[in-house]
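Participant: predicted model follows, preceded by the sequence.
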Amino acid sequence: MDYIIMFMHEYGYWAMFIAMVLENANIPIPSEVVLGFAGYLIAQGVFDMTTTMIVGVLAGIVGSVLSYWLGEYGGRPVLLKYGKYIFFNEKKFAMAESLFGKYGGAAVFIGRLLPGVRTFISFPAGVARYPMPHFLLWTTLGTIPWTLLLVWLGVKLGEHWKDLIAYNHELLIAMIVVFALIGVYWLIRHKRRKQRQEER
């Protein structure tokens, strides 16, 4: 963690961009550290909120596309063979693979909001050769709220931004609850719309 902080101290936005690209390309770099520290730098007047968000989102998209291409051209055997060099977590990858198999493109959006799974969800999309335009859309929609949340928490926590790492599991639960509420809202709205159409 300290080397990431030193890297960002030295090279600023470029370091943040590189770290987030690697994180989204399945390299085990905690986004809580990168984005949380970026939020702290905003609170200190070193980083700018708008620039930080743009860099964070673009890096997330670029890293996800790299992971997608790895899945498209290398497939699962490549990840299983070389995954040990990037501390590959097969359990989390299996979760991402199962999620994509069940929900298709929407899983890209869902997965981008779940800590741990979010870095692996692009790979099975590439293996399945899910259409790139749709992949980019869902990836962007999922990357924005995650980036905004961690940066915002880093700003609010200030010198205590490292609490984001300590409460990683609580953050996961919170994201699941938020996603569940959004899902319930969407289902209720869809059901009401269907009822209105039937009444006509």
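Facilitator: The structure has been received and is ready for your questions.

Participant: contacts and neighbour counts: CA atoms only from here.
Facilitator: Noted.

Participant: residue ranges of the helices in this protein, please?
Facilitator: Counting by DSSP state H, the segments of the chain that form helices are 2-24, 31-43, 49-73, 75-82, 90-103, 106-112, 122-127, 132-157, 163-166, 168-199.

Participant: tell me which of those sits most buried.
Facilitator: helix 122-127 (a mean of 27; mean count of other CA atoms under 10 Å).

Participant: from residue 196, how far out is residue 157?
Facilitator: 46 Å (CA to CA, to the nearest Å).

Participant: and what of residue 3?
Facilitator: Counting by CA to CA, the gap from residue 3 to residue 196 is 57 Å.

Participant: with residue 32 instead?
Facilitator: From residue 32 across to residue 196, the span is 44 Å (CA to CA).

Participant: for residue 10, same thing?
Facilitator: Going from residue 10 to residue 196 by CA to CA gives 59 Å.

Participant: another one to put next to it:
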Amino acid sequence: MESVLHLVEGVMSSPWLYLLLFSVVAADSVLPVFPGETVVITAGAYAVVQDAPSAWILLPVTILAAVAGDLTAHHLGRGAGPLSRRIRRSRTGDRLFTWAENGLHTRGGAIIVTARFIPGGRTATSLTSGMIRYPRPRFLGFALLAATAWALYNIGIGMAGGYLFREQPLLGVVIGVGLALVISTVIEKVRIARERRGRSPSEASPEPELLRSR
């Protein structure tokens, strides 16, 4: 355990951390198998525990990485005809993209902001926005708003964990990641319940179980 702690401390104090974080967060927007939230929460915790990373640098890097990843997924979506057909062959993929497409048509920017907090949802929404030719400038504006809220949320959870568990920062990270997952799950369940109550029985359709991807 001590060796793991030293390894994490070394990575967190490395000047290459910001490049690593940027790469993981940006990739997470395109392929949700990357642990974007975990890396950001860990960096937030160590911003309190030790002198590096700097929270003042961490925040803009995280925001830019999230926006870059969302824009990449959006542009991929504009030429993703074969990719879309392949993803939609699976039941989960089809439900994700149907949910994102309906949300973009009915709620527009609100779904872009909401989806950033749902693992798998942000990828489906960004790709779908490209497929339906959602205006780039409008997408960029909402993606920036979503990335800012998401960065503040995850860095804040990490810093709170680091503050409460200064002597055991990894415990703070584990609790922070768990808390983020619980909050995301609660938000998604509330959203699903509200949408189902707002529909007539004939309009109701199964919601994608987005949080099973992690």
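Facilitator: That came through, no problem. This is a predicted model, so every value here is computed, not measured.

Participant: what's near enough to touch residue 59 of structure 2?
Facilitator: 151-152, 155 (CA atoms under 8 Å, 6 or more residues apart in numbering).

Participant: aligned partner of it in structure 1?
Facilitator: Counting by TM-score structural alignment, residue 59 of structure 2 lines up with residue 53 in structure 1.

Participant: same thing with residue 139 of structure 2?
Facilitator: In structure 1, residue 139 of structure 2 lands on residue 135 (TM-score structural alignment).

Participant: likewise for residue 159 of structure 2?
Facilitator: Residue pairing (TM-score structural alignment): residue 159 of structure 2 is matched to residue 155 of structure 1.

Participant: touching, that match and residue 45? I think so.
Facilitator: No. Between residue 155 of structure 1 and residue 45 there is no contact under CA atoms under 8 Å: 10.3 Å.

Participant: separation between the residue lying closest to residue 75 of structure 2 once chain neighbours are set aside and residue 78 of structure 2?
Facilitator: Leaving out its chain neighbours, the residue that sits closest to residue 75 of structure 2 by CA to CA, 6 or more residues apart in numbering is residue 130, at 5.8 Å. From residue 130 of structure 2 across to residue 78 of structure 2, the span is 4 Å (CA to CA).

Participant: likewise for residue 164 of structure 2?
Facilitator: 45 Å.

Participant: quick one: the contacts of residue 59 of structure 2 as a markdown table, columns for distance to residue 31 of structure 2 too.
Facilitator: Below are the contacts of residue 59 of structure 2 laid out as a markdown table (distance: CA to CA, whole Å):
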| residue | distance to residue 31 of structure 2 |
| --- | --- |
| 151 | 18 |
| 152 | 22 |
| 155 | 21 |
